[in-house]
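> Predicted model and sequence below, questions to follow.
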Amino acid sequence: MAADLKQGNEPYDDINITPMLDLAYVLLVTFIIMTTASVQGVKVNSPQTEAAGNLAKPQTRAITITEDGSVYLDAYPVTMEQLSQNLAQYKAANPALPVVLKADARAQYDKVMEVLERAKALDITEIGLVTKRAGA
């Protein structure tokens, strides 16, 4: 029995990995919760549609137009010139840049068209329009 006890500074033959596994599980749960959180941005009242099932791709850029005509790129307010510059930079980094346009149902139509024209000028062809499902 005395031979089983470790003496002084003798190295252990095994490592207790239980605390490490506990930490890994906590990090995994945190990662899952953070990645499934809803897309952050500016709250707008989206128009309703019967079509559903549109999913955003990774590295998708979101353009939001509020009821008063303010334009946001990924939740940051921008002017139309800044929007064009930023989209041009993103397009240079990713030629197949997907963009999602989220406008309030009462937004000025000319603002929506101006954003779409600027995207077309930059040859951005993957544009999704965000709507709500009717009755939701």
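Looks like it arrived, so ask away.
> For the rest of this, base every contact and every neighbour count on C-alpha atoms.
Fine.
> Show me what counts as buried in whichever helix in the chain runs longest.
Identified as the longest helix of the chain according to DSSP state H is helix 18-35. Within helix 18-35, no residue counts as buried by 16 or more other C-alpha atoms under 10 Å.
> and what of stretch 68-88?
Result for stretch 68-88 [16+ other C-alpha under 10 Å]: buried residues 69-75, 77-78, 80, 83-84, 87-88.
> how long is it end to end?
Length of stretch 68-88, first residue to last, C-alpha to C-alpha, to the nearest Å: 25 Å.
> List the contacts of it.
Stretch 68-88 has contacts (C-alpha atoms under 8 Å, 6 or more residues apart in numbering) with 40-42, 61-65, 107-108, 111, 115, 118-119, 122.
> Check it against this one:
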Amino acid sequence: MAFKKYLKIKDDMLIDMTPMLDIVFILLIFFIITSAFVDTSGFDYNKTRENALSKQKSDVISIDVSKSGLVRMKGRLIDIQSVTANTQSMLADAPGAAVVIQAERETLHGVVIEVLDMVKMAGVSKVSISQSRE
């Protein structure tokens, strides 16, 4: 008698895996079907990198302000009062261009605001200020 009791307990401990396998296969079929209808869109790889960079450079006017108050446009040193004239001449070449004022970390805020005012007087509507990487 004791032997039958032991076998009965052991039979109750079995777990039926069939419903779990059914669910796994149903989920697998669902993901396979739905992934087949996803539209794969990508980038146009025919464009060259040089064309994209030259287009980006023409749309942005960069003004660098050092911590000592020196202002550079296109790599050349200029006076703060001539920022307006230089910006207007660059806008003539690229109308609608944005201006990025890059200032070093220790630059006085007054100098940056003065450059910002000169750029606004040139008629630029898109201006951003960023910290220089140096």
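That came through, no problem. All values reported here derive from a predicted model rather than from experimental measurement.
> just to revisit the earlier point, and the longest helix of the first structure, how far out from the chain middle?
21 Å (C-alpha atoms, centre = their mean, to the nearest Å).
> if we can go back for a sec, weed out the non-buried ones from the contacts of stretch 68-88 of the first structure.
For the contacts of stretch 68-88 of the first structure, buried by 16+ other C-alpha under 10 Å: V42, R61, A62, I63, T64, I65, A107, Q108, K111, V115, R118, A119.
> How about the contacts made by K126 of the second structure?
Contacts of K126 of the second structure by C-alpha under 8 Å, 6+ apart are A97, A98, V99.
> Tell me which of the contacts of stretch 68-88 of the first structure fall in strands.
R61, A62, I63, T64, I65 (DSSP state E).
> Distance to Q48 of the first structure for the residues you listed - can I get that in TSV?
Putting these into TSV (distance: C-alpha to C-alpha, whole Å) gives the following:
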residue	distance to Q48 of the first structure
R61	21
A62	18
I63	18
T64	16
I65	16
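> Pull the most distant pair out of those.
Farthest pair in these (C-alpha to C-alpha) is R61 and I65. Separation: 13.4 Å.
> And for the aligned partner of E104 of the second structure in the first structure, the neighbour number?
Under the alignment (TM-score structural alignment), E104 of the second structure pairs with D104 in the first structure. Neighbour count for D104 of the first structure, taken as other C-alpha atoms under 10 Å: 20.
> Quick check, D104 of the first structure in contact with I65.
Yes. With contacts defined as C-alpha atoms under 8 Å, D104 of the first structure counts as touching I65 at a distance of 6.2 Å.
> which stretches of the second structure form helices?
Using DSSP H, helices in the second structure cover 2-12, 18-36, 49-58, 83-93, 109-121.
> Turn those helices into a markdown table, columns for distance to S130 of the second structure.
Formatted as a markdown table, the helices of the second structure follow (distance: least, C-alpha to C-alpha, whole Å):
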| stretch | distance to S130 of the second structure |
| --- | --- |
| helix 2-12 | 71 |
| helix 18-36 | 43 |
| helix 49-58 | 16 |
| helix 83-93 | 17 |
| helix 109-121 | 10 |
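> what does stretch 26-36 of the second structure correspond to over in the first structure?
Stretch 26-36 of the second structure maps onto no residues of the first structure, going by TM-score structural alignment.
> tell me which residues in that stretch are buried?
So, applying 16+ other C-alpha under 10 Å, stretch 26-36 of the second structure has no buried residues.
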